[in-house]
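Engineer: coords below, sequence missing:
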């Protein structure tokens, strides 16, 4: 199944439950197939109504837990999953991890009604492309979904704050060996470090190219190399690492 993979910019929206989103530019050729996963029936119903009212999206299935989410994904092959994280039994983090093992893994947008904590980071590390709190406004949710479908990584302002806090706490000291991510960072060229910092700021390949006076193909090559050197499998995880290392400026 084909999906759009274009990148987009990342403006940070207000901290009143809105999201910082990467906005895409491509139009949907066909409706995006969406799976909604939440253990609360009213939440599933509400999200379904919201998504069905969005142009270019259709809900193909619902699931009330992680086990069911994986089964529904295998049957209906959604392109996008709105994934609740805290559910009884198999939680959203492990469900996301299992979805990433499918032959055609969907894009996952993690959501929570609780305070942003390490569970959100675990979801990103498991393969989720973005993270939102459930008090997000409908129009911001739509923008975040567009972002994910355009190759972006929307993060709520609370997640940005957590990443900045972790970056401050994880700054390397002078004693002992440097942490593994810091040692890996030393293997990057100056250009690759610059690209990593701009990934952390949420920039698209085109924006990075303009910022660093490179070609888009050159930026893509730098991204591929830095992902390989840092042993990361996607640019979302690279953006998280940029924040953890204190490289990102946002």
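Structural biologist: Great, that's in hand. Model, not experiment: these values are computed from the prediction.

Engineer: please make it C-alpha for all contacts and neighbour counts, starting now.
Structural biologist: Will do.

Engineer: just the helices from this protein, written as ranges.
Structural biologist: 41-52, 66-76, 92-99, 118-126, 138-149, 157-169, 180-185, 190-200, 205-212, 216-229, 235-244 (DSSP state H).

Engineer: put this next to the first one:
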């Protein structure tokens, strides 16, 4: 994203008013970011996002009434969905995986330094995934645990069936994404152009019915367990 253009438009969703105020102060202090609205629960978040159409939603996971995971799932069914960054004090395996499976692009703990939260918002706004170090560790551990809820709910066979719809080159691209490579690195590894990598990635989103590269990576990991 060219930060000389309009600032990234952010909606903050959290049931704690003090948290919302603190996040607004931090975000509005940056010239390339602006908070356009707030919401205190998942239902209000859906209403606010539909009204304001933000670029990024900072979404709390646990809130009274409709939680952040449920709200995220619904928001990502929109024709032009926002990019969602989950922000919470909780960091259990189920929450991290649940947020990513819901379609969130990132997961950051509330005790993360303000500068890192700002960087995470910018990264997600550009369509790239971001995980705090603690969240990344938990995703890897949970995705490879033989008896984890993730392994029970998303079986190896189901993942392999979904991947079977891919061409050989698309599958190579999916595996490279799962290895954490960016588009230029994938292009170099597969001896193709960056434009071709982007085309394969768009095809992966459509064929696998996923919203982001993190979900592609988790699906590949499931298939290779």
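Structural biologist: Structure's in. What do you need? Because the structure is predicted, anything quoted here is derived from the model rather than measured.

Engineer: TM value for the aligned chains?
Structural biologist: Overlay of the two chains. TM-score (TM-score structural alignment, normalised by the length of the second structure): 0.85; 218 aligned residues with a CA RMSD of 2.4 Å.

Engineer: re the thing from before, out of the helices of the first structure, flag the one nearest residue 86 of the first structure.
Structural biologist: helix 92-99 (6.3 Å; CA to CA).

Engineer: which part of the second structure matches the closest one?
Structural biologist: Aligning helix 92-99 of the first structure against the second structure (TM-score structural alignment) gives residues 68-75.

Engineer: other residues contacting that stretch?
Structural biologist: Stretch 68-75 of the second structure is contacted from outside by 41-43, 45-46, 49, 59-62, 81-82, 84, 86, 98-99, 102-104, using CA atoms under 8 Å, 6 or more residues apart in numbering.

Engineer: ok, stretch 86-99 of the second structure next?
Structural biologist: With CA under 8 Å, 6+ apart, stretch 86-99 of the second structure has contacts from 58-62, 68-69, 104, 106-111, 134-135, 138-139, 142, 149-150.

Engineer: show me how far that stretch is from its chain's centre.
Structural biologist: What separates the centre of stretch 86-99 of the second structure from the centre of its chain is 12 Å, taken as CA atoms, centre = their mean, to the nearest Å.

Engineer: and that stretch, which stretch of the first structure?
Structural biologist: Against the first structure, stretch 86-99 of the second structure falls on residues 110-123 (TM-score structural alignment).

Engineer: and the matching stretch, what's buried?
Structural biologist: 110-112, 116, 120-123 (16 or more other CA atoms under 10 Å).

Engineer: repeat that for stretch 34-52 of the first structure.
Structural biologist: So stretch 34-52 of the first structure, judged by 16+ other CA under 10 Å, has buried residues 34-39, 44, 47-48, 50-51.

Engineer: now stretch 178-194 of the first structure
Structural biologist: 182, 185, 188, 192-194.

Engineer: ok, the residue of the second structure most remote from its centre to residue 174 of the second structure distance?
Structural biologist: In terms of distance from the mean C-alpha position of the second structure, residue 191 ranks first, at 28.1 Å (CA atoms, centre = their mean). Separation of residue 191 of the second structure from residue 174 of the second structure (CA to CA, to the nearest Å): 15 Å.

Engineer: for residue 109 of the second structure, same thing?
Structural biologist: Taken as CA to CA, the span from residue 109 of the second structure to residue 174 of the second structure is 28 Å.
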